[in-house]
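> sequence unknown, structure follows:
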């Protein structure tokens, strides 16, 4: 019986040593896991901060895009107004050119009438001078 107790004690001692060794290995690995978890949490926090910064930049960029769009709308409106004004000026210039042509025609007619009147005056003077005493 003593031999069996001794063998059982040796076996228990070996098992206790193995359990101690396994416990130390688990403790070592759990420390590594804890370190990896801490590193992962740090990276996660850093990633979140970067994502927040990217969101802010994208929000600012979106605001600028909206402002540019509004500016382009104003430019398009101003360009349309300028086009309308240019068309109106062109139409008025056409009207003025028409009036200038009419005035030129009237002036040419007046000059022609003045010549004819001058010729008529000369003939009248010649006719009157024949009847002078």
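That came through fine. Quantities reported herein were computed from a predicted structural model and do not represent experimental measurements. Residues are numbered from 1 along each chain as shown.

> Only C-alpha atoms from now on, for both contacts and neighbour counts.
OK.

> Please enumerate the helices of this structure.
Taking DSSP state H to define them, one finds helices in the chain at 2-130.

> Quick one: distance of stretch 100-109 to the chain centre.
55 Å (Cα atoms, centre = their mean, to the nearest Å).

> now do stretch 53-60
16 Å.

> Please apply the same query to stretch 29-43.
With Cα atoms, centre = their mean, you get 45 Å for stretch 29-43.

> before we move on, what about stretch 60-67?
With Cα atoms, centre = their mean as the basis, the mean position of stretch 60-67 lies at 8 Å from the chain mean.

> what does stretch 93-108 give?
49 Å.

> now swap in stretch 88-105 and tell me
Remark: stretch 88-105 is offset 43 Å from the chain centroid, using Cα atoms, centre = their mean.

> same deal with stretch 59-70?
For stretch 59-70, the distance to the chain centre is 7 Å (Cα atoms, centre = their mean).

> Put this next to the previous one:
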């Protein structure tokens, strides 16, 4: 078995008995697919580690397949993003959005979470990536 995402780890057993080399067992990339819960924890951990950074959080609500037909929403703007805003949100707040971008305006690094409903029918995954 080749592990290509964190979600795959939930289905593997007996990891301590794996004989394959790292490069054969894992595949690392610039982005990963997570469940909604994993994606929420991933971005929360990033925000927690950058408490004084000035963030702008933008979301996209998409009604169809046309990328040009979506509503852009600013969810938060300012510093203390983790303590002042993120911790006060409902744990599943990201579910209705097709994409959320957390832009660190101090470093110009963006953390993107994009809903991917087309990979496995009936199972939604979230593409999480760091954009520099």
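Received it, and whenever you're ready, just let me know what you need. Please read all numbers here as calculations on a predicted model, not as lab measurements.

> Can you give me the TM-score here?
TM-score of the superposed chains, computed with TM-score structural alignment, normalised by the length of the second structure, equals 0.14; 28 aligned residues with a Cα RMSD of 4.4 Å.

> Helices along the second structure, start to end?
6-9, 22-25, 36-49.

> looking at these, which is buried most?
Of all the helices of the second structure, helix 36-49 carries the top mean neighbour count, a mean of 16, counting by mean count of other Cα atoms under 10 Å.

> helices and strands around it, which ones?
Counting contacts by 3 or more Cα pairs under 8 Å, 6 or more residues apart in numbering; DSSP states H and E, helix 36-49 of the second structure packs against strand 123-131.

> mind giving me JSON lines with the helices of the second structure and columns for distance to residue 118 of the second structure?
As requested, the helices of the second structure are exported to JSON lines (distance: least, Cα to Cα, whole Å):
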{"stretch": "helix 6-9", "distance to residue 118 of the second structure": "16"}
{"stretch": "helix 22-25", "distance to residue 118 of the second structure": "25"}
{"stretch": "helix 36-49", "distance to residue 118 of the second structure": "15"}
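
> Quick one: closest of those helices to residue 116 of the second structure.
Nearest of the helices of the second structure to residue 116 of the second structure, taken as Cα to Cα: helix 36-49 at 10.7 Å.

> just the angle between the closest one and strand 123-131, please?
Using axes from the mean of the first three to the mean of the last three Cα atoms, to 10 degrees, the direction of helix 36-49 of the second structure lies 20 degrees away from that of strand 123-131.

> about what we covered before: closest one to residue 113 of the second structure among the helices of the second structure?
Closest among the helices of the second structure, once you apply Cα to Cα, is helix 36-49, at 7.2 Å.

> What are the boundaries of the strands in the second structure?
Here the second structure has its strands, by DSSP state E, at 31-34, 55-62, 70-78, 99-104, 109-120, 123-131.

> Please identify the most buried of those strands.
Note that of the strands of the second structure, strand 99-104 is the most buried (mean count of other Cα under 10 Å), with a mean of 22.

> Which strands or helices does it pack on?
strand 55-62, strand 109-120.

> And the contacts of the longest one?
Read that as strand 109-120 of the second structure. Contacts to strand 109-120 of the second structure, defined as Cα atoms under 8 Å, 6 or more residues apart in numbering, come from residues 39, 43, 97-104, 123-132.

> Kindly report the same for stretch 55-68 of the first structure.
Against stretch 55-68 of the first structure from outside (Cα under 8 Å, 6+ apart): no residues.

> Now that stretch: buried residues?
Using 16 or more other Cα atoms under 10 Å as the test for burial, stretch 55-68 of the first structure gives no buried residues.

> want to throw the helices and strands packed on strand 99-104 of the second structure into JSON lines with distance to residue 24 of the second structure?
Formatted as JSON lines, these follow (distance: least, Cα to Cα, whole Å):
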{"stretch": "strand 55-62", "distance to residue 24 of the second structure": "37"}
{"stretch": "strand 109-120", "distance to residue 24 of the second structure": "23"}
